[in-house]
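S.K.: Have a look at this prediction, sequence included:
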Amino acid sequence: MRDASGGGDGIDDVTGRHSDHGGTSLDPRALEKARSRLRNIDKAIRELDAGGTFEAFTDAWFSFLTAYKSIYTALEQGAKVSPQSRQWFGSKSSERRADELLQYLYQARNDEEHGLENATKAVPGRATLEIVVPDSLQIDLSNVVFDGNTARLPNGDMAKVIENIPPHVILIPVQDRGRNEYRPPTAHLGKSIQDASPLGVARLAQSYMVRMAYEAEQLIAGDNRASADHKEE
């Protein structure tokens, strides 16, 4: 264990290895790992936005969930070096448990890891057209060309588009090990979610995790400022 003064090289309380983070409020290695996972999140979101097959989408979603939870894991371990950082991370954990979006994603990662179901579901597209169709005309919608509010039928006629929803992916309820269910989020930080798609939810989480990493950085920066002030004295 680290000596009571907290000075000099000590034994890391998390890994049992010697470390040189001294008496800092947060182990800097945790911040570096969090930054790495933020890069993973950014890459996963770009892959989610790229479209492609449902299989590719679910792979990117899993990568996003893994990086998301890994940030919590890294900062939790890094916060064990001081009462100040433990208190900070405790507040972040409480905020996660109380927030629909943050808690859903956290449990979705656990469900993906320990369960057999995916946290996403592919929904087929559908279209509603306003057309006059002779009894003898058969329409194969796969051959209909949509252009905004109009659609060109296979026989060349034009029709008005009442509704056109392309194929898309939605979030579905997940469960924890105690079989408690967590439904897809509708709110985040006290505000209604306007885009509840997996991509929309991932972008909101990305913004939150960037701010969380910034707060962790400020803990370390505060230590550095305090150390500089002490030297000046």
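M.R.: Arrived safely, thanks for sending. Predicted model only: the values in this text are computed from it and were never measured.
S.K.: C-alpha from now on. contacts and neighbour counts both.
M.R.: Fine.
S.K.: Please, where are all the helices along the protein?
M.R.: Applying DSSP state H to the chain gives helices spanning 28-49, 54-78, 83-98, 100-114, 198-232.
S.K.: Just put these in a markdown table and tack on distance to Pro167 and mean neighbour count.
M.R.: Converted to a markdown table, the helices of the chain look like this (distance: least, C-alpha to C-alpha, whole Å; neighbours: other C-alpha atoms under 10 Å):
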| stretch | distance to Pro167 | mean neighbour count |
| --- | --- | --- |
| helix 28-49 | 14 | 18 |
| helix 54-78 | 10 | 20 |
| helix 83-98 | 31 | 15 |
| helix 100-114 | 22 | 21 |
| helix 198-232 | 14 | 15 |
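S.K.: and here's the other structure:
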Amino acid sequence: MKQKGFRKAHDEIADAKQAARRMASAGSLDEAEREWRVFLEHFARMFNKLHLACRDDPRAFPWYGRKKHEREQDETLVYLLQARHSNEHSLDDITEQAPSFLSIGAAGEEVIIRELRIDGKGNLSGAVSGKPKVTITKGPAKLKLLPVTNRGVTYQPPKEELVAELEATPWRICETAIAYAEQLLQEASQFLDK
């Protein structure tokens, strides 16, 4: 395997990591959305560089073929590739900005709000009562992954592995993808030219 191609693949994952970190600490959803798109580009480019590094090596190329097949079968890796393609080759949105929310009670419950205060940090206080006991739920604004369609095929965002109903966040997917890529590059290093 060509050292130069391996280094470039490694650099792409380093850039993808940086984009993921910037996304996680973004000051706005617009900024997080931009970094998600940057992450997708670098993650896809890592595979392209690895392919170029392996293609003329009779030891590395069969290994790369197996990894390419793995990428085509894994729900998260397929979604990442297709989201990148959709972002690059269409005008469709790949994310949606879900606003923050405040929920008081449940549908059909009686709720009496005597006083409700929300301070500058989003903390709630006040006098709320109802039957049965009233619950107050608040949630932050978040970036939601959308299904993406390429060539007439729609790809759903992957679900969290442990809780199937829970949608995966871009940050969690980045963590999973980066861990996979680091393992992939570790395996690839066995084929480096001496």
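M.R.: Noted; the coordinates are in hand. As the structure is a prediction and not an experimental result, all values here were calculated from the model.
S.K.: Drop the TM-score for these two in here.
M.R.: Remark: TM-score between the superposed chains equals 0.84 [TM-score structural alignment, normalised by the length of structure 2]; 181 aligned residues with a C-alpha RMSD of 2.2 Å.
S.K.: out of the helices of structure 1, nearest to Asn180 of structure 1?
M.R.: helix 100-114 (9.8 Å; C-alpha to C-alpha).
S.K.: contacting residues around Leu192 of structure 2?
M.R.: Applying C-alpha atoms under 8 Å, 6 or more residues apart in numbering to Leu192 of structure 2 gives the contacts 1-3, 6.
S.K.: Mind putting the helices of structure 1 into JSON lines with distance to Pro184 of structure 1?
M.R.: Below are the helices of structure 1 laid out as JSON lines (distance: least, C-alpha to C-alpha, whole Å):
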{"stretch": "helix 28-49", "distance to Pro184 of structure 1": "17"}
{"stretch": "helix 54-78", "distance to Pro184 of structure 1": "14"}
{"stretch": "helix 83-98", "distance to Pro184 of structure 1": "14"}
{"stretch": "helix 100-114", "distance to Pro184 of structure 1": "7"}
{"stretch": "helix 198-232", "distance to Pro184 of structure 1": "9"}
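S.K.: Those helices: which one's closest to His188 of structure 1?
M.R.: The closest of those to His188 of structure 1 is helix 100-114. By C-alpha to C-alpha, the value is 5.6 Å.
S.K.: which residues in structure 2 does the closest one match up with?
M.R.: Alignment of helix 100-114 of structure 1 against structure 2: residues 75-89, by TM-score structural alignment.
S.K.: How about stretch 202-216 of structure 1?
M.R.: Mapping stretch 202-216 of structure 1 onto structure 2 (TM-score structural alignment) gives residues 174-188.
S.K.: right, and the helices of structure 1 - which one's nearest Pro173 of structure 1?
M.R.: So among the helices of structure 1, helix 100-114 is nearest, using C-alpha to C-alpha, at 8.4 Å.
S.K.: Pull the residues that contact that closest one.
M.R.: The contact list for helix 100-114 of structure 1 (C-alpha under 8 Å, 6+ apart) reads 62, 65-66, 68-69, 96-97, 117-119, 174-177, 182-188, 201, 205.
S.K.: now it: how far from the chain's centre is it?
M.R.: 9 Å (C-alpha atoms, centre = their mean, to the nearest Å).
S.K.: can you pull the contacts of the closest residue to Glu130 of structure 1 other than its chain neighbours?
M.R.: Spatial nearest neighbour of Glu130 of structure 1, excluding adjacent residues (C-alpha to C-alpha, 6 or more residues apart in numbering): Lys160 at 5.1 Å. Contact partners of Lys160 of structure 1, counting by C-alpha under 8 Å, 6+ apart, are 129-131, 149-151.
S.K.: Please report how far the residue lying farthest from the centre of structure 2 lies from Ala19 of structure 2.
M.R.: What lies farthest from the middle of structure 2 is Arg114; by C-alpha atoms, centre = their mean that is 41.3 Å. Using C-alpha to C-alpha, to the nearest Å, we find Arg114 of structure 2 at a distance of 45 Å from Ala19 of structure 2.
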